[in-house]
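A.B. asks: One predicted model, sequence on top.
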Amino acid sequence: MARAGGHGLARVAVVVRAGSAPLWWLGVLAAGIGVLAPGITGRRIGVMVGAVLFIVAAAVVAYARRKRYTALIGSAVRAGKHDVLQDRAVTVRNWRRGHRWWLLLAFLAALGGAFAVPAAGGMLLAGCGTGLRLKAAWLGRRERDGNALLWVRVDWLDRWGGRPTGKAVRACRSTGIAAGDAAPGGSRRRTAALV
């Protein structure tokens, strides 16, 4: 909880990256199970359609809303001394807990779609996960270039763990590159953060 005058802050790149692993693994699992069903189109066509969907989904998710992210990065103000930086694990847990039913529904839809087009739905999910990872990596490059990490107020994220570019997000905060326990791009920091 933030002190008086401060706010809880979550890393933008961590919020973006939080969905990449579950989407990837659920997609791989759904594609693996789905390829066992012959489907209406047949396995070969299903895998080919899935490959196209994977590439398209990865590109669309990776490039979506980049102008909004760039605007937020450009207008970021320095975090105050009373702001509280949320741990990476807490941000990831909040996002995944808030989206668990959507993830389950997407997985079930991908499995159900395998009876029509084998493996395609799973590969689509995996492509979305890859796109989120690519977007987080892009954010990480922007953070390294600007020598500043980008944060968003936790209370501005929506109730499901949030989108860091949602309507409620009016501005972002920035800190030095060593702040928090996540590296640029939202991955785990391999070395201890400097104090």
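C.D. replies: Done, it's in.
A.B. asks: contacts and neighbour counts: CA atoms only from here.
C.D. replies: Will do.
A.B. asks: just the strands in the protein please.
C.D. replies: Along the chain, the segments classed as strands by DSSP state E run 8-11, 77-78, 84-85, 149-153, 173-175.
A.B. asks: And those strands: which comes nearest residue 49?
C.D. replies: strand 8-11 (35.2 Å; C-alpha to C-alpha).
A.B. asks: Which elements pack onto the closest one?
C.D. replies: Applying 3 or more C-alpha pairs under 8 Å, 6 or more residues apart in numbering; DSSP states H and E, we find strand 8-11 packed against strand 84-85, helix 88-113, strand 149-153.
A.B. asks: buried ones in the longest one?
C.D. replies: Which is helix 88-113. 88, 91-92, 94-96, 98-99, 103, 106-108, 110-111, 113 (16 or more other C-alpha atoms under 10 Å).
A.B. asks: dropping in the other structure now:
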Amino acid sequence: MAVVVRAGAAPLWWPGLVAAGIGALVPGVTGRRIGLLSGAALFLIALAVVAFARGGRYAGLVRGATRAGRNDVLQDRAVTVRLWRRGHRWWLLGAFLAAVASSFAVPAAAGMLLAGAGAGLWVKAVRIGRLEHREDVLYWVRTDWVRRGRPAGKQVGGYRTTGPVAGDAAPGGARRPR
């Protein structure tokens, strides 16, 4: 489950930083100083909102988690990340282009907003990883429930658990060291 959360962190973080860097080069309508200060505020707000949003839903699904059965289909980390990024590539490209275009009005602000959302997803994955490490389990979402890439959406009926060495993901959705 943390893999799905973490899958969006890098595709938001790096294009957000690139868009903010491009935006810092453009003077913009409001000026660089106002753009960078508002971008810093938007970064912090986006980080906090994304990191702590839907915490109650996640906690409820974790409390109701059951052991993965023989018939549950659970994907490898690499497959989950690839499918999430492939399914969201046009949204990510559109967000990057919108962030660069908005730099002509408020330099770097939208790029910092994207980077803040990516950082928030990373913080959320780290929090989930600490919970997994503390509970000594990995939380999974069945493949047919997470088709749209939302690990706590309405279609998710509950989480499944496995031992901490199952699959190729470490607690928090990171790659398992080899």
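C.D. replies: Perfect, thanks for sending it. What you see is a predicted model; the values in this text were computed from it and never measured.
A.B. asks: closest one to residue 191 of the first structure among the helices and strands packed on strand 8-11 of the first structure?
C.D. replies: helix 88-113 (14.4 Å).
A.B. asks: The closest one aligns to what range in the second structure?
C.D. replies: Using TM-score structural alignment, helix 88-113 of the first structure lines up with residues 77-102 of the second structure.
A.B. asks: Now distance to residue 51 of the first structure too, for the helices and strands packed on strand 8-11 of the first structure, in a markdown table please.
C.D. replies: Conversion of those to a markdown table gives the following (distance: least, C-alpha to C-alpha, whole Å):
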| stretch | distance to residue 51 of the first structure |
| --- | --- |
| strand 84-85 | 39 |
| helix 88-113 | 14 |
| strand 149-153 | 33 |
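A.B. asks: closest one to residue 43 of the first structure among the ones you listed?
C.D. replies: Of all these, helix 88-113 comes closest under C-alpha to C-alpha, at 12.5 Å.
A.B. asks: most tightly surrounded among the strands of the first structure?
C.D. replies: strand 149-153 (a mean of 28; mean count of other C-alpha atoms under 10 Å).
A.B. asks: against the second structure, where does that strand fall?
C.D. replies: So strand 149-153 of the first structure sits over residues 138-142 in the second structure, by TM-score structural alignment.
A.B. asks: And the buried residues of helix 88-113 of the first structure, which is closest to residue 147 of the first structure?
C.D. replies: residue 88 (19.0 Å).
A.B. asks: quick one: the closest one and residue 182 of the first structure, what's the gap?
C.D. replies: For residue 88 of the first structure, the distance to residue 182 of the first structure equals 6 Å [C-alpha to C-alpha, to the nearest Å].
A.B. asks: Over to residue 46 of the first structure?
C.D. replies: From residue 46 of the first structure to residue 182 of the first structure the distance is 38 Å (C-alpha to C-alpha).
A.B. asks: And residue 129 of the first structure, by the same measure?
C.D. replies: Counting by C-alpha to C-alpha, the gap from residue 129 of the first structure to residue 182 of the first structure is 19 Å.
A.B. asks: just residue 56 of the first structure next, same as before
C.D. replies: 29 Å.
A.B. asks: For the strands of the first structure, give me CSV that also has distance to residue 17 of the first structure.
C.D. replies: Formatted as CSV, the strands of the first structure follow (distance: least, C-alpha to C-alpha, whole Å):
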stretch, distance to residue 17 of the first structure
strand 8-11, 10
strand 77-78, 22
strand 84-85, 17
strand 149-153, 13
strand 173-175, 18
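A.B. asks: quick one, which of these is nearest to residue 125 of the first structure?
C.D. replies: Across the strands of the first structure, closest to residue 125 of the first structure is strand 8-11 (C-alpha to C-alpha), at 23.8 Å.
A.B. asks: returning to what we had before: what's the mean deviation for the match of helix 88-113 of the first structure versus the first structure?
C.D. replies: For stretch 77-102 of the second structure, the mean deviation from the first structure after alignment is 0.6 Å (mean C-alpha distance after the TM-score superposition for the first structure).
A.B. asks: now swap in stretch 9-22 of the second structure and tell me
C.D. replies: Counting by mean C-alpha distance after the TM-score superposition for the first structure, stretch 9-22 of the second structure comes out at 0.5 Å.
A.B. asks: start and end residues in the first structure for that stretch, please.
C.D. replies: Under TM-score structural alignment, the match for stretch 9-22 of the second structure is residues 20-33.
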